[in-house]
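In: need a structure here:
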Amino acid sequence: MDTVINTITDFVKSLDAELRVFDMGRRLYRLSNKQFQTFENFETPYPTPLQRHAWLGILIWWKETKEEPLIWFLKLPLDEQGIIIPASRDDFIQRLMKAIQNRVHNPETRDQSILSESELAFTPNQERMAAFHAKISHFLNKNASSFYEPAISYLKKEQEVDSWDTIGLQGLADVCARLEDMNHEEVIKSSLKWLPETPKMLVLTLLENEIPSTDLSLTILDLARQELAQSTPNPTLLAAYLRAMSGSKAATPRQELIIEMLANDQVNNNLELISAIASRCWKDLENESLCFQLFECIAQMDSGEYIFIQFYSDLVAIPGVRPWLMAVIRSTERSEALSKCIGVLFNGIK
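Out: Below you'll find the predicted structure:
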């Protein structure tokens, strides 16, 4: 009897291959195979949708062979409840089934051309792509890229500080993906205090895909507070600090920092900073007070009604955040500006 293939998980099993799935949307983090399977089977909503899609990095590999792994980047459309919309995915599955048939007649073929023909395919930005390749290389026990050694040498201050333009992005990604290896956290912690702005921003951007220790997170927190205390704080740098510690388990210090940022009139109307909170720190919004404070700040911004609708529509699809957003909508303590935004939202729905 032919194998019935209804899902990507089924397809991988038909290849006698292994599967690892990463979210590529809000942050780069691993989804368990069980999470992904229940999502594919319409049993659970996608945990971290972005713009009504599940943005996925999919690694398929074979333990017993030296074949190159398959890597797919797919964005699967979701409904209002975060459940997968089957039509596009099923079309993709049909293409996969044809690929299997092709493999029967051409056993050496590992055809990835179906991606170029699919509307589900996307290309991550450079930083996310570098982080992804660093993660899977580390996971598959492969050596880091040739850019790793120069990068770690630079971060250890073994080179001239202004020689950063010779350091490859992939090398920095390799260092960040190996935080627990060879004292890398201590190296990064020290380097953040002297790095020029451009390489510092790159390191912070790459750290958002990792789980920094509490110690490293507190270092980043101190740097963020120093910046926030400036007469004219840099909201771009503040947003980068916040994204860098967004994956940390040090939730309380991070939430305290967010509250301080939202209370600071010099930066709390900055769209980049607000976006960093909404897109990277969604777990922190599972908190009525913080969620309310964020949307009060959004309501006070220029074009606040439009920005409110964009962020509300995106965040309400996240199962853990939805109840707290509903509490914001129902609050009797909201400002006139927030009430106006909510009115515009519901008039649009009608």
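In: Please make it C-alpha for all contacts and neighbour counts, starting now.
Out: Will do.
In: Tell me how many other residues crowd the residue nearest to A17 when sequence neighbours are not counted.
Out: Nearest-residue entry for A17: W62, 4.9 Å, with adjacent residues in sequence omitted and distances by Cα to Cα, 6 or more residues apart in numbering. W62: 15 surrounding residues under other Cα atoms under 10 Å.
In: Now do W62 against Q300, distance only.
Out: Going from W62 to Q300 by Cα to Cα, to the nearest Å gives 53 Å.
In: which residues in the protein form strands?
Out: 18-23, 29-31, 53-61, 70-77 (DSSP state E).
In: out of those strands, which comes closest to W164?
Out: strand 29-31 (27.5 Å; Cα to Cα).
In: Off-centre distance for that closest one?
Out: Here strand 29-31 shows a centroid-to-chain-centroid distance of 9 Å under the convention Cα atoms, centre = their mean, to the nearest Å.
In: counting contacts, what elements does that strand pack onto?
Out: Counting contacts by 3 or more Cα pairs under 8 Å, 6 or more residues apart in numbering; DSSP states H and E, strand 29-31 packs against strand 18-23.
In: ok, and for the strand it packs on, which residues are buried?
Out: Neighbour-count burial for strand 18-23, counted by 16 or more other Cα atoms under 10 Å, picks out 19-23.
In: now the helices for the stretch 51-200 of the chain?
Out: Remark: helices assigned in the stretch 51-200 of the chain by DSSP state H, counting those that start in this stretch are 86-105, 113-116, 126-139, 148-155, 169-177, 184-191, 197-207.
In: from the ones you listed, which stretch is densest packed?
Out: helix 169-177 (a mean of 26; mean count of other Cα atoms under 10 Å).
In: So what touches that helix?
Out: Applying Cα atoms under 8 Å, 6 or more residues apart in numbering, the external contacts of helix 169-177 come out as 127, 130-131, 134-135, 138, 144-152, 184, 202-203, 206-207, 210.
In: redo that, cut-off 7 Å
Out: 130-131, 134-135, 144-145, 147-148, 151-152, 184, 203, 206-207, 210 (Cα atoms under 7 Å, 6 or more residues apart in numbering).
In: To compare with the earlier structure, here is another sequence to fold:
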Amino acid sequence: MRSIESLADLFELAQCKATYFDLGRHIQKLTPQETIQFDRQQAAYPYPYRQQATFAIVLHPKTDKLSSDNMSIWFIRLPIDEKGSINLGTRDHLIKSIVDKILKDDNSADLSEALTDNPYAFKPDIERMASFHAILAKQMNKEPSSYFSELITYLTGDISREDDSWNTIGIQGIADLATRANEDKYKPIIKKTLRNAPLTLASALAKALEHEELDDDYLMFIVAEFRESINIEFKASLIRAVSRSNGHQRLSQILQLSLVSGEKSANDDQLQLIVALVAKCPHWLANDSELLHLTMENLAQRDDGFYAFSKISIELTHTHLVKDALWSLFRNNKIGSRLAQAITHLFNKSNKTLQ
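Out: I've put the predicted structure just below:
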């Protein structure tokens, strides 16, 4: 048997083709080059999230065209090291733990049960699973789920924030609509939903949109909705909706005003906005020093013993995009006294952990 030194070697031995999707901050297809580089330790994992590489692998026999009848899907989560690369030891342990399960005596492969009881396997939450299936189905040119037509029928009727009759509509239909966000046919329906639908439904759609690259027209619309809304959960979901957009400047000024805590301690409403920003939009923080500064100042003002500040600082220091900008802020002599105190607390805590 040939040496298996990567996931690619494993799939070559099993005679199957693999397509990778990152499932961290957003659901997005990984390019073959990105896959080869992180799999063979030639580069860091391109989209780390919460100090992990979280991805799906769609597998099917090399000799067949991909279809729902012949594919297997693996959901895998592996820790990354301080350089952002997948931890080699855990990667090798993953490979070793499934070799015996998928390779039979006759060298045929059984992929469906390969990750049973595997410590690196996980099941995405229902919203992420729905979005993943919608994205995969669209890439395979499959029709949307039956829930999609039910949703469209509902949304093209008279809807209002107060209506609760939408509760029978499946989450899969919402995910199917989000994948069609950039089709002219559905843009008016999506805008109508965000503006007029019950907030729970509007928020669910906004969250599903986080996996799409929305155009400037959407961005302007969502900025206006953010400005007008008084519901903090909906505002946080709107941040997520445009999180793959590079036009963050249009939201930045509004966010900055929202994060100014004044003399009082920062509140939980502001924290919800920060969590959405940090979780889904680290590139905004990396490219906007003032927004990053206000975010960290706000966290430092919270009356929680610097708990939220520490948690989010650790996440950002493990996020390649924003790490350098954060360290630059921490070294700035012109920061406020409360932020300086929070930074001192963070480093003292880190030193104690190391000891």
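In: Switch the strands of structure 1 over to a markdown table; also include distance to F292 of structure 1.
Out: Below are these laid out as a markdown table (distance: least, Cα to Cα, whole Å):
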| stretch | distance to F292 of structure 1 |
| --- | --- |
| strand 18-23 | 27 |
| strand 29-31 | 27 |
| strand 53-61 | 25 |
| strand 70-77 | 28 |
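In: which of those is buried the deepest?
Out: For those, the largest average neighbour count (mean count of other Cα under 10 Å) is found in strand 53-61, namely a mean of 22.
In: between it and strand 18-23, how many degrees?
Out: Taking axes from the mean of the first three to the mean of the last three Cα atoms, to 10 degrees, one finds that strand 53-61 of structure 1 is oriented at 150 degrees with respect to strand 18-23.
In: Report all helices and strands that strand 53-61 of structure 1 contacts.
Out: Counting contacts by 3 or more Cα pairs under 7 Å, 6 or more residues apart in numbering; DSSP states H and E, strand 53-61 of structure 1 packs against strand 18-23, strand 70-77.
In: on average, how far is that strand from the matching bit in structure 2?
Out: Overlaying structure 2 shows strand 53-61 of structure 1 at a mean distance of 1.6 Å from the equivalent residues (mean Cα distance after the TM-score superposition for structure 1).
In: and the angle from that strand to strand 70-77?
Out: Using the same axes, to 10 degrees, the direction of strand 53-61 of structure 1 lies 160 degrees away from that of strand 70-77.
In: residue boundaries of the helices in the stretch 251-355 of structure 2?
Out: 268-280, 282-287, 289-301, 307-317, 320-330, 337-354.
In: Serialize the ones you listed to a markdown table and add fields for mean neighbour count and distance to A8 of structure 2.
Out: Output for the helices of the stretch 251-355 of structure 2, formatted as a markdown table (neighbours: other Cα atoms under 10 Å; distance: least, Cα to Cα, whole Å):
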| stretch | mean neighbour count | distance to A8 of structure 2 |
| --- | --- | --- |
| helix 268-280 | 19 | 29 |
| helix 282-287 | 20 | 30 |
| helix 289-301 | 22 | 39 |
| helix 307-317 | 18 | 29 |
| helix 320-330 | 17 | 25 |
| helix 337-354 | 14 | 36 |
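In: out of those helices, nearest to S243 of structure 2?
Out: Nearest of the helices of the stretch 251-355 of structure 2 (Cα to Cα): helix 268-280, 5.8 Å.
In: With L262 of structure 1 as the reference, measure out to the closest residue to L273 of structure 1 other than its chain neighbours.
Out: The shortest distance from L273 of structure 1 to any non-neighbouring residue, by Cα to Cα, 6+ apart, is to A239 (4.8 Å). Counting by Cα to Cα, the gap between A239 of structure 1 and L262 of structure 1 amounts to 12 Å.
In: Next: Q112 of structure 1.
Out: Taking Cα to Cα, one finds Q112 of structure 1 at 46 Å from L262 of structure 1.
In: who's in contact with L23 of structure 2?
Out: Shown in contact with L23 of structure 2 (Cα under 7 Å, 6+ apart): 54-56.
In: give me that answer again for 6 Å
Out: Neighbouring residues of L23 of structure 2 by Cα atoms under 6 Å, 6 or more residues apart in numbering: 54-55.
In: Take the helices and strands packed on strand 53-61 of structure 1 and lay them out in TSV including distance to I188 of structure 1.
Out: Formatted as TSV, those follow (distance: least, Cα to Cα, whole Å):
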stretch	distance to I188 of structure 1
strand 18-23	24
strand 70-77	29
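In: Nearest to E40 of structure 1, out of those?
Out: strand 70-77 (10.2 Å).
In: And the contacts of that closest one?
Out: By Cα under 6 Å, 6+ apart, the residues outside strand 70-77 of structure 1 that reach it are 53-60, 85, 120-122.
In: Can I get these in JSON lines including distance to S32 of structure 1?
Out: Compiled in JSON lines, the contacts of strand 70-77 of structure 1 are given as follows (distance: Cα to Cα, whole Å):
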{"residue": "H53", "distance to S32 of structure 1": "18"}
{"residue": "A54", "distance to S32 of structure 1": "14"}
{"residue": "W55", "distance to S32 of structure 1": "15"}
{"residue": "L56", "distance to S32 of structure 1": "12"}
{"residue": "G57", "distance to S32 of structure 1": "13"}
{"residue": "I58", "distance to S32 of structure 1": "12"}
{"residue": "L59", "distance to S32 of structure 1": "12"}
{"residue": "I60", "distance to S32 of structure 1": "14"}
{"residue": "I85", "distance to S32 of structure 1": "20"}
{"residue": "L120", "distance to S32 of structure 1": "21"}
{"residue": "A121", "distance to S32 of structure 1": "21"}
{"residue": "F122", "distance to S32 of structure 1": "22"}
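In: Can you name the residues that contact the aligned residue in structure 2 for H53 of structure 1?
Out: By TM-score structural alignment, H53 of structure 1 lines up with Q52 in structure 2. Applying Cα under 6 Å, 6+ apart to Q52 of structure 2 gives the contacts 78-80.
In: Show me which of Q112 and L262 of structure 1 is the more surrounded one.
Out: Shown here are Q112 of structure 1 and L262; by other Cα under 10 Å, L262 has more neighbours (24 against 13).
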